[in-house]
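J.: okay, predicted coordinates and the sequence, questions at the end:
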Amino acid sequence: MAKYLYKLGKWAANNNKKVIGSTLAILIVIAIFALNLGPNFSEEMTIPGTESEKALQLMKKEFPSNTGGQVQLVLKAPENKTLDSEEVNKVITDTLIAIKDKDKHVVSVVTPVELGNLSKDKKIGYAVVAYDVAADKVSEKSKDNIIENIKETRDAGIQTELAGDIVFSELEIGGITEAIGVVVAYVILAITFVSFLAAGMPILMAVIGLAIGLLLIVIGTNYLDITSVSITLAAMLGLAVGIDYALFIMTRFRQQRKEGYSVSESVAIATGTAGSAVVFAGITVIIALLGLSVAQIPFLTMMGLSAALCVLLAILIAVIVVPAFLGMMGQKVGPDRKNTFLSKIKSDKKQTTSDRWGNFVAKHPWKVAIVGIVVLAIIATPMLHMELGLPDNGSKNEQTTERKAYDLLTEAYGPGHHATLLVVAKTSSKTTNLQLALNDTIEELSGLSNVKSVSPAIPGHSGELYLISITPETGANDSATKDLVNDIRKRSDFLEKSDHITLIVTGSTAVNIDISQKLSDALPVFALLIIGFSFVLLVLVFRSILVPLKAVLGFILSLGATLGFTVFIVQDGNLIDLFGFPIADPVLSFLPVIVIGILFGLAMDYEVFLVSRMREVFTHTGNAREAVLAGMRDSGGVVTAAGLIMISVFTGFMLAPDPMIKSMGLALTFGVLFDAFVVRMAIVPAVMIIMGNSAWYLPKWLDKILPNLDIEGEAFMKEVEKSKKKYFDD
């Protein structure tokens, strides 16, 4: 592979204008296509085959009027007034009529008084606006119609907030916090390269690849069910790896220029060596992301595919477009310049850091390894009581209208209002006295623990299905609500035998519980697949048994610490004000799977760039200690810079206002911190020193049958050195 990448790099450098022009042309064409189609994200998070999903499908057939999107106008009367007063009720009625008259997709509007849902003090209630299209198909024009007309109620002093299954506060991509992360990354690159010009190049390359990827995802939303959080994850990961991959290749290019190679030859060598590592590392990330499909959850699979697309484009940009830019601007982004402000910073603070740290680890390997392992193990402890869930409006920022509506509804009806369960009662021909059986069913359900109220059974058009609504005492993410869902399902077995009635639980709360359970069940399988895959892959790369084993155990340590720290903050509520979380909540149900996939790929990035240099030196010298010190000296700086860049980019997302983005940013920020700086830069070299030469042991029979991947590009470098020697001899 390295030999082909060497040729590709030289071709790109020599044809730089064609490559850059073609890339920009592709970007423009895709942008035009994407802008014409526009985004069409699907926010449906369901799992085919689960009980709650089956019940939803039955409801769509039996109760078609319930399938359209609905907006709840949550209203609170002005001080010293109630919602049922003539004056206030008239303003509400007029507003609803205006909403209906201006939108042909609105099929009905109902006031709180008509619905009879006023709170005990009659201060709070909600009106309903129903549409003839599904919630995710309600247009922006329809949403604007709502927002424009509720100004009337707000001007009348009636607090009006929006709830229901139609989203008004969209996820924001590319805000000020993400920009701060990019600025920090630029500063790190400027210090690393001792050049402001060179520092901008990896960011520019990452942005080009990310722009193409995000535009393709926007196009894909018109043909596939892709959630808006998918584009967030893709943006987060695509930007981070895009900068890192360009950094690795540029670093090797500058090293070759220092050794006296021409611009074209330096680009080719950098693409063949560092480019090989980039391709390998990127493919591991892609495979990990595609592995999200193991859970067999459609929205999670699309998240993995979306992020994998951006990583693939980051690889292509790194091995094709980066060499072209280096070929064009190689003289300007070459080796470090002397007597500059940045070179003084680097020489004073950075030049010998890797050497000093490497020597310290080599002198105290046992202490470093034990301290690192113990610290990560302690941080991982909270993971033992991790609870999974999906966010609701109560998790949103306090400034959003959905969060304000959530708080008003909680004030009026209690937390259980947000956890309403829909139970589909399916009768059969064996049911002898239908009405008596239904009365018994409602009585059974009312007697269950944690039930606040049970509605009468509403018949479907076939007469075989009935819809029962249950309001729990507790909220949607409370463990008691989950227990209630399980109790209803257990009770169904009893009722099926006694009255021949089957109960199927659904509703957003039951769906979220099923998704969390499915993800929890899939987590061990996914983790074992990733760990097994990484071990085999690293055996091929490093031609060793103990080095891959050490890498895998290090990954498990950093993963445990990441999830433990996330539970400590997000679920247990420690330091939530510091990190800006509105409330303590269960861990995002798909976060552990995402963290495993992404952190695995990034861990392999750092492992390859750090340990491949160690292997190269050990192959030439046979001295394991010297190999570790050389790896720390030559690759420690670039791994440190790469880790800091990842952290700065992910921190930008961690500072975002949306809790879902924030929790992903938090987990990935500290995941990189634990893996890059504690595991790869401390525990890995310490353990390598302790193992000595045995670290590189590989049975001879296994060595013969394993293919040689040549990540370091040793084969073609020998040819380059031979050609160079012949040139000077002649």
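T.: Done, it's in.
J.: from here on, contacts and neighbour counts on C-alpha atoms
T.: OK.
J.: and the nearest residue in space to Leu342 that is not next to it in sequence, what does it touch?
T.: Of all residues not flanking Leu342 in the chain, Val194 sits nearest, at 5.1 Å (C-alpha to C-alpha, 6 or more residues apart in numbering). Shown in contact with Val194 (C-alpha atoms under 8 Å, 6 or more residues apart in numbering): 336-337, 342-343, 346.
J.: alongside the first one, take a look at this:
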Amino acid sequence: MATYLYRLGKFAFRHKYLVVAAWIIVIAVVGGAISATNPTFSKEFNLPGTDSQRATELMNENFAAAAEQETQASTSILIAADDGLAAHSDQIDQLIAQAKTLPDIVDPEKIVNPVTLAEANPAVASAVLGDNGKVGLIQLNQSIRIEDQTQANKTAFLDLMAKFRTGGLQVEGTGSMMQVQAAGGLSEMLGFAVAFIVMIVAFGALIAAFIPLFTAILGIALATLTVTLGSGFFDINEGVTGIVTMIGIAVSIDYALFIVSRYRSELNLGGTREAAAGRAVGTAGSSVVFAGLTVVVALAALAVVEVPMITQMGISAAVAVIIAVLGAITLIPAVLGIFGRFAFSPRIPGLRHGDEPETMESNGHRWAKIVTKYPWPIAGAALVLLVIAAIPMTKLELGLSFTQDEERPALALLQRGFGEGVNGELFVVLDAPDGTDITAIAEGTVAHIKGLDNVATPDQLMWVGNGPDAANPMAGANSALIAVTPQMSPSGPETHELMNQIRDYGSTVNSEGAELGVAGQTAIVADMSSKLSSALIPYLIVVVGLAFIIMMVVFRSILVPLTATLGFLFSVCATFGATVAIFQEGDFGLIEHTQPIISFLPIFMIGVVFGLAMDYQVFLVTRMREEYVHGLSAKDAIISGYTHGARVVASAAIIMISVFGAFMLSSETTSKMMGFGLAAAVFFDAFIIRMIVIPAVMSILGDSAWKLPAWLDKILPNVDIEGEAIRRIPIEQDPDSDPDPNQVPVRV
């Protein structure tokens, strides 16, 4: 493989304008295909094999109007006044009059003053007026789907509420208009800005720092366009574009860093720039290919979860990684060829530039000597630190809430006046074979649910049928629908328990010849959380197992892949522990609204960070193996490989921490949790495991780290990731080069 990549690197460097033009043409062609076919992303969300999915299908089939209503945007206005809402009736009337003018409002005549409605119809007073007339509920329905809400709608709604927060009247909102996410782009821009600064420090030159950003932008553009075009042929959810962008930035910059850094090292030998590009792609490019393969495995394995949207996210992100790898081994050498001798200029004074004499000691070299001299205490201290950070993980609770922090005041009023579950109804669907009267079964089910805890207004609980007579749908019905409003939060454990109790009653319904299921957003979210939790261990086994095999091929060793995967488990546990401590337990007072850990965060984080962790493992340790195979002792190989790779790995990790950490600037706890978790995982894995524990453990293992049983050595393919074949190729001298007279021309 190294030889093929060597030739590819030289070809791309030599035919630089052709290669760059080819990339631009491909991007243009894919963009043109999108314009011609006008593909659209799917807005559907399915959970095959779950009770909520089956119940949703029955609801769509037998109660189409109610099912459609569940997909429509709905927002609640909560009003409160300590002196009673009756004293603010005129102000509330004005609020309602303007609320009716909000975009896409349906049935405006049904939006009424809760005080007036309670006086006119005492039977429904408890549904709109609570806490002795101090809290009121106004419901707004819109003729658009929940996912089609816009930032403009949210802004108009926020302005409306702010306008009427006067004279002691509190006005808050919760629901679909409040849950619109702010437009993305800030975190990506911040990530690129930090990346540029870090790469200036890493390379000591402006143009070299710009090259990875340029190639990353082209790669992300092609990946996003490819996924968009694919949505016209495959069912791809619109939510995948975010992860494609995030992963695309991460791996594109990482891989470009490694190629450009190795190119700079090869230039120090004084050969031609074309040959240096070939050797850089043949050596570091081999690492890029296998590191990319590991990330692709980690992302594609998300299919194990059996949640279509997550599978689509994983495969789409894997496409972004494949494009990033192709960009690293073709576009990078081409752009290096275009800049030629100006690639590492203008030089920034006071920074290392990579062409210093080998005798000039670096911080990485100093640290590597310390780690290899005292491996036991250093590895032990690092692992103890991770274990301490992991302790809170024993309290891990998984959940899934889409509640925005801006909705918290409204939820507090809901709980105070009506119960938090007003916007989280459970839809119990009963279905019987044709010819079976559902009446007795439905009445028995209603009676059972009335006796359960956490049911709001059980006295108002009733069922509706799907009978042929619209005036009397119960008559002749073979299916029934029961809307159950929980008293507590839709995402809370009490509501989850209520849902399970209703489902448990399904055995009784089955014995009577019918089927029971629970649908609705609350049930779907709960089933998704359960599905993700149960898939965590199988997913971890698949990802670690496949990556272990890949790393055995790369490192020709059993112990090196073993230490790499065990180290990752330490860093993941430490990350879970730190995330639980801050976001679930509220330690250090950093988070105002604590909540369970997002159920998809562990799997998502394992997939993304495992891939990045193995990137750092491959780039750092393959250089060690390269030096070991070419004659250095095990200890000296660790020091030499660490010296050459630590600076680049540290730079890549800092960039990733900055990209992920930028999400913590969000005002939302969920976004902060994702950003913190991913940033913490990269920190623990890159700086603690890869740059401290791994070199220390390898120093302890010595030569045995690189041992491989003879029978296994015959089975595993030899991919020559060390570039042995390339080393046999004479260095092509460049008459224009001016190598450092103190630099010994040996391959690095």
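T.: Structure received. Predicted model only: the values in this text are computed from it and were never measured.
J.: where does the TM-score land?
T.: In this superposition the chains share a TM-score of 0.88, using TM-score structural alignment, normalised by the length of the first structure; 705 aligned residues with a C-alpha RMSD of 3.4 Å.
J.: coming back round to it: which of the contacts of Val194 of the first structure are retained in the second structure?
T.: Compared against the second structure with both residues aligned by TM-score structural alignment, their matches' C-alpha atoms under 8 Å, those retain 337, 342-343.
J.: pretty sure Ala256 of the second structure sits against Ile332.
T.: Yes: counting by C-alpha atoms under 8 Å, Ala256 of the second structure touches Ile332, with 6.7 Å between them.
J.: which neighbours do the two share?
T.: With C-alpha under 8 Å, 6+ apart as the test, Ala256 of the second structure and Ile332 both reach 211-212, 215.
J.: most neighbours of all those, which one?
T.: For these, counting by other C-alpha atoms under 10 Å, the largest number of neighbours falls to Pro212: 28 neighbours.
J.: which part of the first structure matches stretch 522-533 of the second structure?
T.: Taken onto the first structure by TM-score structural alignment, stretch 522-533 of the second structure occupies residues 509-520 there.
J.: tell me the counterpart of Ile694 of the second structure in the first structure.
T.: Using TM-score structural alignment, Ile694 of the second structure pairs with Val684 in the first structure.
J.: quick check: nearest residue in space to Lys16 of the second structure, chain neighbours excluded?
T.: Closest residue to Lys16 of the second structure apart from its sequence neighbours, by C-alpha to C-alpha, 6+ apart: Ala334 at 4.2 Å.
J.: the first structure: which residue goes with that neighbour?
T.: Ala334 of the second structure maps onto Ala324 in the first structure, by TM-score structural alignment.
J.: list the contacts of that match.
T.: 9, 12-17, 19-20.
J.: only the buried subset of these, as a PyMOL command please.
T.: Restricted to buried positions by 16 or more other C-alpha atoms under 10 Å, the PyMOL selection for these reads:
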select buried, resi 9+12+13+14+15+16+19+20
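J.: and the contacts of Ala324 of the first structure, which of them are in strands?
T.: Using DSSP state E, no member of the contacts of Ala324 of the first structure sits in strands.
J.: of all the contacts of Ala324 of the first structure, which comes closest to Ala480 of the first structure?
T.: If you rank the contacts of Ala324 of the first structure by distance to Ala480 of the first structure using C-alpha to C-alpha, Ile20 comes first, at 58.3 Å.
J.: surely the closest one meets Leu326?
T.: No: taking contacts as C-alpha under 8 Å, Ile20 of the first structure lies outside contact range of Leu326: 11.0 Å.
J.: just the element for the closest residue to Val678 of the first structure other than its chain neighbours, please.
T.: Sequence neighbours aside, Gly372 is the residue nearest to Val678 of the first structure in space, at 6.2 Å (criterion: C-alpha to C-alpha, 6+ apart). Gly372 of the first structure belongs to helix 365-380 when elements are defined using DSSP states H and E.
J.: roughly how far does the counterpart of Val384 of the second structure in the first structure sit from Leu578 of the first structure?
T.: When the first structure is aligned by TM-score structural alignment, Val384 of the second structure is paired with Val374. Between Val374 of the first structure and Leu578 of the first structure the computed distance is 26 Å (C-alpha to C-alpha, to the nearest Å).
J.: the more surrounded of the two?
T.: When neighbours are counted by other C-alpha under 10 Å, Val374 of the first structure and Leu578 differ, and Val374 comes out ahead with 12 against 8.
J.: would you verify that Leu47 of the second structure is located in a helix?
T.: No: under DSSP: H, G, I helix; E, B strand; the rest coil, Leu47 of the second structure sits outside any helix and is assigned coil.
J.: once you drop chain neighbours, what's closest to the corresponding residue of the first structure for it?
T.: Mapped onto the first structure by TM-score structural alignment, Leu47 of the second structure lines up with Ile47. Excluding its sequence neighbours, the residue lying closest to Ile47 of the first structure (C-alpha to C-alpha, 6+ apart) is Ile297, at 5.5 Å.
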